[in-house]
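K.L.:
What follows is a predicted structure for the sequence shown.
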Amino acid sequence: MQSIKTICIYGAGALGGAIAARLAAGLNDRVVVSVVARGDHLRAIQENGLKLWPAGASEPIVTRVHATDDPSTLPPQDLIITGLKGHQLGAAAAGIGSLMHDRTRVVMVLNGIPWWYFHRDSQSCYAETQFEELDIGGALWRSIGPGRVIGCVAYQGAEVTMPGEIRLSNDGRFVLGEPSGEASEDLAVIADLLISAGITIQTTPRIRDEIWSKLMGNAAFNPISALTRALMSDIMADPALANLAAKVMAEVKSVGEALGAGFTMSIEERLVHSKNVGDVRTSMLQDLLAGKALEITPLVGMVVSLGRLSSVPTPTCETILALVTQLDRENRRAPG
């Protein structure tokens, strides 16, 4: 991969905006950073810049980036980093595709099972299998192509506290990996660039292990928090809710292992770790309170679907899926 001169953050919400601010502040004039955003958040970025509050900071990082809601106004990009959630990607497929040239790579920062999951998968017997619920009509597979993708799992708490302003709850880290597991030149160049911007990056030959490891927590805590309006600390302080989370984790672990994933952290260790997260609102709870569509399919629905594919029972996840799906319908129902 040649040197990266242009980067577009497609979806500059909490996580995407945080990455954009880090890149703009850390790389100075080495790279042109653009963002695709919308609504009041976009207008605030255009008028006042993008403000990022690192964890524990007394002053924000304020950066100026080119911000638009129309990707057609941008030139082809060397690197695209998506900050959209899985259920938002399909509508953006054509826009993302319009920003690519022959060598463009796309870092997909996603929670849950991504649309490209089985591309060049050697851990299971389902290589190149596609799922309609993750990629309706094959729009992502066709417009972007799984061969462009570098997988990314984010361990970064972030929230848009007001338009144009993002607050981080931890220092955060990001794990990158090629779907094939290769230690490619592209992967190395992208990782080095992000590290030089002050972003903590790790690379792995087994990105699917990392996907399942994070999903073990997300599949449990995101829907439980949305259904109960509870913060992470509230969930872990309630024995019944913590036990429910453990049951979800056990099902996720069983499905992941059936598909060849490895887990380095036990359920018990994950629960202990979760007790230390603090008074954090999960991303699903944030979306619920904002009246937005919930990220259900990648986090819960695919655990059920992949459980069926691999003949692993997922009764707790099936129950939570039914409940949170109805919650989403009611939450987005127009008043009156």
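P.N.:
Yes, it's here.
K.L.:
drop to CA atoms for contacts and neighbour counts, all remaining ones
P.N.:
OK.
K.L.:
same for the helix or strand containing Val252, what does it pack against?
P.N.:
In this assignment (DSSP states H and E), Val252 forms part of helix 239-258. Counting contacts by 3 or more CA pairs under 8 Å, 6 or more residues apart in numbering; DSSP states H and E, helix 239-258 packs against helix 207-228, helix 232-237, helix 267-275, helix 302-309, helix 315-332.
K.L.:
burial count for Ser196?
P.N.:
14 (other CA atoms under 10 Å).
K.L.:
ok now do it, which residues does it touch?
P.N.:
Gly26, Leu27 (CA atoms under 8 Å, 6 or more residues apart in numbering).
K.L.:
Also the one 5 residues further on?
P.N.:
With contacts defined as CA under 8 Å, 6+ apart, the neighbours of Ile201 are Arg173, Phe174, Val175, Leu176, Ala191, Leu194, Ile195.
K.L.:
Please name the nearest non-neighbouring residue to it.
P.N.:
Nearest residue to Ile201, sequence neighbours excluded (CA to CA, 6 or more residues apart in numbering): Phe174, at 5.0 Å.
K.L.:
so what's the one you found up against?
P.N.:
Taking CA under 8 Å, 6+ apart, we find Phe174 in contact with Cys152, Val153, Ala154, Tyr155, Gln156, Ile199, Thr200, Ile201, Gln202.
K.L.:
Sticking with it, tell me its helix or strand.
P.N.:
In this assignment (DSSP H and E), Phe174 forms part of strand 173-177.
K.L.:
Which parts of that strand count as buried, going by neighbours?
P.N.:
Phe174, Val175, Leu176, Gly177 (16 or more other CA atoms under 10 Å).
K.L.:
how about those in TSV, adding distance to Val255?
P.N.:
TSV is the format used below for those (distance: CA to CA, whole Å):
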residue	distance to Val255
Phe174	24
Val175	22
Leu176	22
Gly177	21
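K.L.:
what about versus this one:
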Amino acid sequence: MAFVIYGAGAVGGVLGARLHSAGVDVRLIARGAHLSAVRSRGLRLESPEGATTVPVPAYGSPAEAGVEPGDVVVLTMKSQDTPAALEALRSSTAPSTPVVCAQNGVANERLALRLFSHVYGVCVMFPAAHVEPGVVQARSAPVPGLLDLGRYPAGVDETALSVAAAFTKAGFVSEPRDDIMRWKYRKLVMNLGNAVTALCGTGSGSAAQVTELLRAEGEAVLAAAGIDVVDDETDRARRGDLLRTPAFEGQAPGGGSSVQSLLRGTGTIEADHLNGEIVLLGRLHGVPAPANELVRQLAVVAARDRRAPGSVPADDLLARLAA
């Protein structure tokens, strides 16, 4: 079984590097300056345990990477890039190819299942960073991340077991789960604060209050939609103290994937697929979600205008929500 990691940024790059170092057959799909850097110098992986350069093969498209029968494709791009990635994948790959969605949000699996018959969801708990071409960082050590997975919409099969075993071989904690989407919806609620961190930075009491408003809306909307979600206590127990993030030399600025999108000036951000998922479900089920809608809009504008992280004072954002 070979792994084609489609989207070799923070999560995909670290995952691919660790799989390759563990002796797993890996091919990365990347783009732009990052692709050129990996091809010319290898992929540099930095972590609290040190730095290493991994000579993992990198390609510019699924057709170039050559997805073969028996391979598994792991999607690790941001959700806004999934539709285009799936179209490129379907043009060169059999519809029976296993597609593993190691992504935030809950919409990627459904998109993939329209085109591919074997789709898997991964609940990604994986502190990682990518802000420089050719370099990725794993922020947690010795365990780089938790990658529980299961078949979509439910179930566990031999492919799920094999993928979990490969992830475990590469140093991750990974359990096959027949109810993976319940866990992914809990992660969605956690991710609703990503846009706040990108807009306002960290350490502010007002920012924390905004995040609590977003999550309370999220819980109410998911309950109204009748979506079964793993409870917060169970999720905390699963994570325990497995993820430890000591500081290390050259560490990228803190914050999650949305902060990194603004730092890299990509022009896009995941808010439409995180906060926007709650807005969509709220509209479908008659539950207003004004806090998520405002934060979603502001994050999209900040990304489009290539603003730096922390451009919106948290007190101003909280005042707008209270008005």
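P.N.:
Everything's here; your move. What you see is a predicted model; the values in this text were computed from it and never measured.
K.L.:
one step back: list the ones among the contacts of Ile201 of structure 1 that structure 2 also has?
P.N.:
Here is what carries over to structure 2 from the contacts of Ile201 of structure 1, by both residues aligned by TM-score structural alignment, their matches' CA atoms under 8 Å: Arg173, Phe174, Val175, Leu176, Ala191, Leu194, Ile195.
K.L.:
circling back to that earlier point, make a PyMOL selection of the buried ones in the contacts of Phe174 of structure 1.
P.N.:
Command for PyMOL that selects the buried part of the contacts of Phe174 of structure 1, burial taken from 16+ other CA under 10 Å:
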select buried, resi 152+153+154+156+199+201
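K.L.:
Which single one of the contacts of Phe174 of structure 1 is nearest to Gly39 of structure 1?
P.N.:
Lowest distance from Gly39 of structure 1 to these (CA to CA) belongs to Gln156, with 23.7 Å.
K.L.:
What's the closest one aligned with over in structure 2?
P.N.:
Gln156 of structure 1 maps onto Phe126 in structure 2 when the alignment is built from TM-score structural alignment.
K.L.:
check contacts around the residue nearest to the spatial centre of structure 1.
P.N.:
Nearest residue to the geometric centre of structure 1 (CA atoms, centre = their mean): Leu110, 2.5 Å. Each residue near Leu110 of structure 1 by CA under 8 Å, 6+ apart is listed here: Gly83, Leu84, Lys85, Gly86, Gly151, Cys152, Val153, Ala154.
K.L.:
ok, of those residues, which one's closest to Cys8 of structure 1?
P.N.:
Ranked by distance to Cys8 of structure 1 (CA to CA), those are led by Gly83 at 10.2 Å.
K.L.:
and that closest one, what pairs with it in structure 2?
P.N.:
Alignment note: Gly83 of structure 1 maps to Thr76 in structure 2; criterion TM-score structural alignment.
K.L.:
next one: Ile190 of structure 1
P.N.:
Per TM-score structural alignment, Ile190 of structure 1 is aligned with Val163.
K.L.:
Surely its match is within a helix?
P.N.:
Yes: with DSSP: H, G, I helix; E, B strand; the rest coil as the criterion, Val163 of structure 2 is assigned to a helix.
K.L.:
Tell me, how many residues neighbour the closest residue to Gln80 of structure 2 other than its chain neighbours?
P.N.:
Of all residues not flanking Gln80 of structure 2 in the chain, Glu270 sits nearest, at 6.4 Å (CA to CA, 6+ apart). Per other CA under 10 Å, the neighbour tally for Glu270 of structure 2 reads 24.
K.L.:
wait, isn't Glu270 of structure 2 in contact with Gly256?
P.N.:
No: at 11.0 Å, Glu270 of structure 2 does not count as touching Gly256 under the criterion of CA atoms under 8 Å.
K.L.:
Distance-wise, check the aligned residue in structure 2 for Ala246 of structure 1 relative to Asp81 of structure 2.
P.N.:
Under the alignment (TM-score structural alignment), Ala246 of structure 1 maps onto Glu212 of structure 2. For Glu212 of structure 2, the distance to Asp81 of structure 2 equals 28 Å [CA to CA, to the nearest Å].
K.L.:
Likewise for Asp178 of structure 2?
P.N.:
Asp178 of structure 2 sits 27 Å away from Asp81 of structure 2, taking CA to CA as the criterion.
K.L.:
Please enumerate the strands of structure 2.
P.N.:
Along structure 2, counting by DSSP state E, strands occupy 3-6, 26-29, 43-47, 50-54, 58-59, 72-75, 99-101, 119-125, 128-132, 135-138, 146-151.
K.L.:
how far off strand 128-132 does the third one point, in degrees?
P.N.:
Okay, so that is strand 43-47 of structure 2. Computed by axes from the mean of the first three to the mean of the last three CA atoms, to 10 degrees, the angle separating strand 43-47 of structure 2 from strand 128-132 equals 130 degrees.
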